[in-house]
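Q: Could you look at this predicted model? Sequence included:
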Amino acid sequence: MSVEYILLLMCGSLLVLLITGLPIAFVLGFLGIVFGYFFWGPHAIFLIPANVWGTMKSFVLLAVPLFVLMASLLQKSGIIEDLYNVMHHWFGPLRGGLTMGTVAICTVAGAMTGIAGAEVVPMGMIALPEMLKRKFSKTLTIGAIMAGGTLGQLIPPSLLMILYGAMTGDSIGKLFAGGITCGLVLSGLYITYIAIRAGINPSLAPPLPREERAAVSWGQRFLMLRGIILPIFVILLVLGSIFAGIATPTEAAACGVAGAFISAVVRRRMNVRTFVDCAWDSLRIGVMCMWIVMGATIFGATFNGIGGYAYISDFITGLEVNRWIVLAIMQLILFLMGCILDPTAIVLICAPIFAPLARDVLGFDPIHYGLIFMINMQMSYLTPPFGYCLYYIKGVAPRGVEMDDIYVAALPFIGLQATGLVLVAAFAPLAIWLPGILMK
């Protein structure tokens, strides 16, 4: 049987088994072992474990459970509540101020947690009920919270960037640096969109009433700025140590855990029960990621061993079409996969295949392509029917918020994410300028 038929059968089997709802880690591992045995015979029993061991012993992967632990500690420390209190009184007097401030909070929180959607739940519980009570636009408010929540995947320390770098060999520090500018581009697009909508129709996101603004003096507002000290401390501890060359991403993750623990202690939110809950979150999510990494490594090793990468590379080279067309096709494939698959699985399946093609065949800078990839994965958290943020917000939304409202709320922000993807793809300096300065 020719290579193309084996690859087609392998990918077709993957799609069929995923549709059945089986755990993706076991589906990937099973198919990798079966097709490896079919192609290499009993030797596959020795070749595959050696390849898996080479990936799983990576020091970089230790950063995953550490960043999850840091995010969990920060979420339970009440820092996001402090940020919301600051935003409420500083942004509230503006048209659309509370909604724009919500995106700003998610941007800052994303730089602390590194997990897409981690901000959706607390902001959905704190900001959404208050803004709906003030008769804000339901769809604009919900969309802003969900879109802001996805920024944690793009703004460092992003867990998906760590996995992407581990699978492709690209510098995680450079991905982090590029993620700052790309994340700010997306955040700026969201805020600009909200400002325009609120400027045209102030009833969508009205400013705070004058009497409510007058009740808080400027002195009190400046005093509230103490609430941003701990977030800045954690961000500088993690990102500052990486960009200064003091620590690797894994070591910076350990520093972040220490900073998050100190923040929780300072705010008197730490006890044995809280720490155990956070440790359990880290264990549960970390183990899940490691299983998926193992399964994807087995699948990828077999796919490439059979000749999958070489076949696709030769096929693309033979097309003789503009590289931007091929890039657009890649992004369309990722977008469609994001509608039905977990973003982590997509990164682990596609990054080892697409990243070398973009670098070696199409000639894109690896950091530039990696950030385009990450923006596409950010979209998968909002795309119906299975986008995670859609269900995060539904789980904490007040009565009266239906799934139809949430789907409608997501659509304009998906369009803004697509706009951001095109901007970053077309203007490479948005992705590679800051890494070139910080990571020389």
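A: Everything's here; your move.

Q: make it CA atoms for all contacts and neighbour counts henceforth
A: Noted.

Q: Now for C106, how many residues are close by?
A: 31 (other C-alpha atoms under 10 Å).

Q: can you count the residues close to the nearest residue to it once chain neighbours are set aside?
A: Sequence neighbours aside, G148 is the residue nearest to C106 in space, at 5.1 Å (criterion: C-alpha to C-alpha, 6 or more residues apart in numbering). If you count neighbours by other C-alpha under 10 Å, G148 ends up with 31.

Q: Quick check: G148 touching A109?
A: No: using C-alpha atoms under 8 Å, G148 is not in contact with A109; the gap is 9.5 Å.

Q: So for V103, what's the nearest residue that isn't a sequence neighbour?
A: G148 (4.9 Å).

Q: Next up, identify which helix or strand the one you found is on.
A: Following DSSP states H and E, one finds G148 within helix 138-150.

Q: okay, now the one to match up with it:
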Amino acid sequence: MRSTPRSALLAFTLTFALIATLAGPSLAESKDELERKKNATNSELSGAQQSYDESSKAAADAAAVLQASQAQLAEAQSALGSVRGQLVAAQALDAQMQVKLEQSEADLAQAESDLAAGEQDVEASTAEVVEFTVESLQDAGAGLRAFNELVSGADPTEFTEQVAINNTIADSQLSKLDTLDATRVLLDINEQKVQALRDQVQVERDAAAANLANITVLEQQAAAQEASVAQLVQANSTNKSAADAAVAADASDIAALEADRNALEAELQRLAAEELARANANANSGGGGGGGGGGSSTGKLSYPLSSVRITSPYGFRIHPITGKRRLHDGMDFGAGCGTPIKAAANGTIVSQYYNSGYGNRVILNNGVINGANIVTTYNHLSRFAVSPGQRVSRGQTIGYVGTTGSSTGCHLHFMVLVNGSHTNPANWIG
């Protein structure tokens, strides 16, 4: 349960109104009433302290989560920078590939043009060879006639001229055949070049398309990373702000409740001093009595459990739940849940109630022992065995071990208050 500064202030005002009405003859009743008020305030303060511890831990957790998400953001931003660098490189590569593709396509166009021209040259050369063959067949008879005329006594010069003409025609025709062969070879080369360029252009087009797809993916990844991490940091920042606000509210509650408790403790100490004075006066006049309600006794407190197994002594320690270093205001005894708890001395049950921090607790006023007013408290009980206002004897069962409230397992948290202030129980039991 969380209290508010307003409710704490109201409790403080009512408490002092009550104190103002106390009279001397009702000193024991006044002290018991103040004990109850103090216990109620301690209950609220314990709840507020637990809430503060929890909200502080939540704030620390939120801060840690925020710090982790900010580290993730830094990593994501670094990854984003890398992705953007890859994106720029991919875009530059795309531009280079486009230039190369355009050049390859121009080379392909030129090669295809050369191929077409070569095909035309082959066709022309082929036509000339065909024409030459026909002419050769037609001129075959002229050569024979020149030879017959030579045999028949014709002028040898005419025969020589005819042979020279035939040789010239033959040389020309052989040249045309060579040209035809060369043209065909060039044609084959151009065809291979055209095919290679077509394959190259296709490869470059595929590579350009793949690079463009990679650019798209990189752009999507960059946008997704930036958006998701920014959203995470914003959410964690909001959570941390809420946690900080809860810590501030709980700290305000604690401050008001501590002021109330301090006032009550001061008044209890004053009343304890009066009780001690009265006990001393009774002793001097021969009217001494037992402890727990105005009398005086000597000796030590008994152990509250039959089996003594101390699991955590009085003093500063790291809290097992909050992880913070704070004062452990009592002594922990390890025991199974349901183990009977014994009164450490004679006394009167001031109150018993549930507290979010101490769980089920019993407050026992043991009166004056060794010249000091002693109050013992028994905490984290599973259930009670006595009632408020009941007189109990040393060793009487007043409750049973449990793990209620802020507890990590079955145990008894035993506290000793001397003149209204808690102290180390080890100095009083034995």
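A: Arrived safely. Not measured: the values here are computed from a predicted model.

Q: what's the TM-score for these two chains?
A: Overlay of the two chains. TM-score (TM-score structural alignment, normalised by the length of the second structure): 0.23; 146 aligned residues with a C-alpha RMSD of 6.1 Å.

Q: Look up how far V408 of the first structure lies from the residue nearest to C106 of the first structure.
A: Here the criterion is C-alpha to C-alpha, to the nearest Å. By it, G148 of the first structure lies 16 Å from V408 of the first structure.

Q: what's the answer for A166 of the first structure, then?
A: A166 of the first structure is 36 Å from V408 of the first structure, by C-alpha to C-alpha.

Q: Compare neighbour counts for those two and give me the winner.
A: Of the pair A166 of the first structure and V408, A166 is the one with more neighbours under other C-alpha under 10 Å, namely 22 against 16.

Q: From the contact counts, what lies against the helix or strand containing the more buried one?
A: Using DSSP H and E, A166 of the first structure maps to helix 159-168. The elements that helix 159-168 of the first structure packs onto, with contact taken as 3 or more C-alpha pairs under 8 Å, 6 or more residues apart in numbering; DSSP states H and E, are helix 63-77, helix 172-200, helix 343-356, helix 366-380.

Q: Redo the ones you listed as TSV? Include mean neighbour count and distance to N304 of the first structure.
A: Output for those, formatted as TSV (neighbours: other C-alpha atoms under 10 Å; distance: least, C-alpha to C-alpha, whole Å):
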stretch	mean neighbour count	distance to N304 of the first structure
helix 63-77	25	26
helix 172-200	22	23
helix 343-356	21	8
helix 366-380	25	20
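
Q: And those helices: which comes nearest I45 of the first structure?
A: Smallest distance to I45 of the first structure across those (C-alpha to C-alpha): 21.1 Å, for helix 343-356.

Q: Pull the residues that contact that closest one.
A: Applying C-alpha atoms under 8 Å, 6 or more residues apart in numbering, the contact partners of helix 343-356 of the first structure are 24, 160, 163-164, 167-168, 289, 292-293, 296-297, 299-300, 309, 330, 334, 337-338, 366, 369-370, 377, 380-381.

Q: Of those residues, which count as buried by neighbour count?
A: 24, 160, 163-164, 167-168, 289, 292-293, 296-297, 299-300, 309, 334, 337-338, 366, 369-370, 377, 380-381 (16 or more other C-alpha atoms under 10 Å).

Q: starting at the chain centroid, how far to the helix or strand hosting E123 of the second structure?
A: If you go by DSSP H and E, E123 of the second structure is part of helix 27-151. Its chain's C-alpha centre and that of helix 27-151 of the second structure lie 31 Å apart, by C-alpha atoms, centre = their mean, to the nearest Å.

Q: and if you look at stretch 147-167 of the second structure?
A: 112 Å.

Q: swap in stretch 12-29 of the first structure?
A: Per C-alpha atoms, centre = their mean, the centroid offset for stretch 12-29 of the first structure relative to its chain is 23 Å.

Q: Look at that stretch and report the distance between its end residues.
A: OK, stretch 12-29 of the first structure end separation, C-alpha to C-alpha: 15 Å.

Q: can you list contacts of it?
A: So stretch 12-29 of the first structure is in contact with L31, W291, I292, V293, M294, G295, A296, T297, I298, F299, A345, going by C-alpha under 8 Å, 6+ apart.

Q: Then stretch 256-275 of the first structure?
A: Counting by C-alpha under 8 Å, 6+ apart, 66-67, 69-71, 73-74, 76-78, 230, 233-234, 237-238 sit against stretch 256-275 of the first structure.

Q: Tell me where the second structure has strands.
A: 296-297, 310-312, 315-318, 325-328, 331-334, 340-342, 347-355, 359-369, 372-381, 383-384, 391-392, 397-400, 411-418, 421-423 (DSSP state E).

Q: Need the ones you listed in JSON lines (columns: distance to R184 of the second structure and mean neighbour count).
A: Output for the strands of the second structure, formatted as JSON lines (distance: least, C-alpha to C-alpha, whole Å; neighbours: other C-alpha atoms under 10 Å):
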{"stretch": "strand 296-297", "distance to R184 of the second structure": "133", "mean neighbour count": "22"}
{"stretch": "strand 310-312", "distance to R184 of the second structure": "105", "mean neighbour count": "14"}
{"stretch": "strand 315-318", "distance to R184 of the second structure": "97", "mean neighbour count": "12"}
{"stretch": "strand 325-328", "distance to R184 of the second structure": "98", "mean neighbour count": "13"}
{"stretch": "strand 331-334", "distance to R184 of the second structure": "107", "mean neighbour count": "20"}
{"stretch": "strand 340-342", "distance to R184 of the second structure": "116", "mean neighbour count": "21"}
{"stretch": "strand 347-355", "distance to R184 of the second structure": "107", "mean neighbour count": "22"}
{"stretch": "strand 359-369", "distance to R184 of the second structure": "106", "mean neighbour count": "26"}
{"stretch": "strand 372-381", "distance to R184 of the second structure": "107", "mean neighbour count": "26"}
{"stretch": "strand 383-384", "distance to R184 of the second structure": "112", "mean neighbour count": "18"}
{"stretch": "strand 391-392", "distance to R184 of the second structure": "127", "mean neighbour count": "20"}
{"stretch": "strand 397-400", "distance to R184 of the second structure": "113", "mean neighbour count": "22"}
{"stretch": "strand 411-418", "distance to R184 of the second structure": "106", "mean neighbour count": "25"}
{"stretch": "strand 421-423", "distance to R184 of the second structure": "115", "mean neighbour count": "15"}
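
Q: Understood, closing this out.
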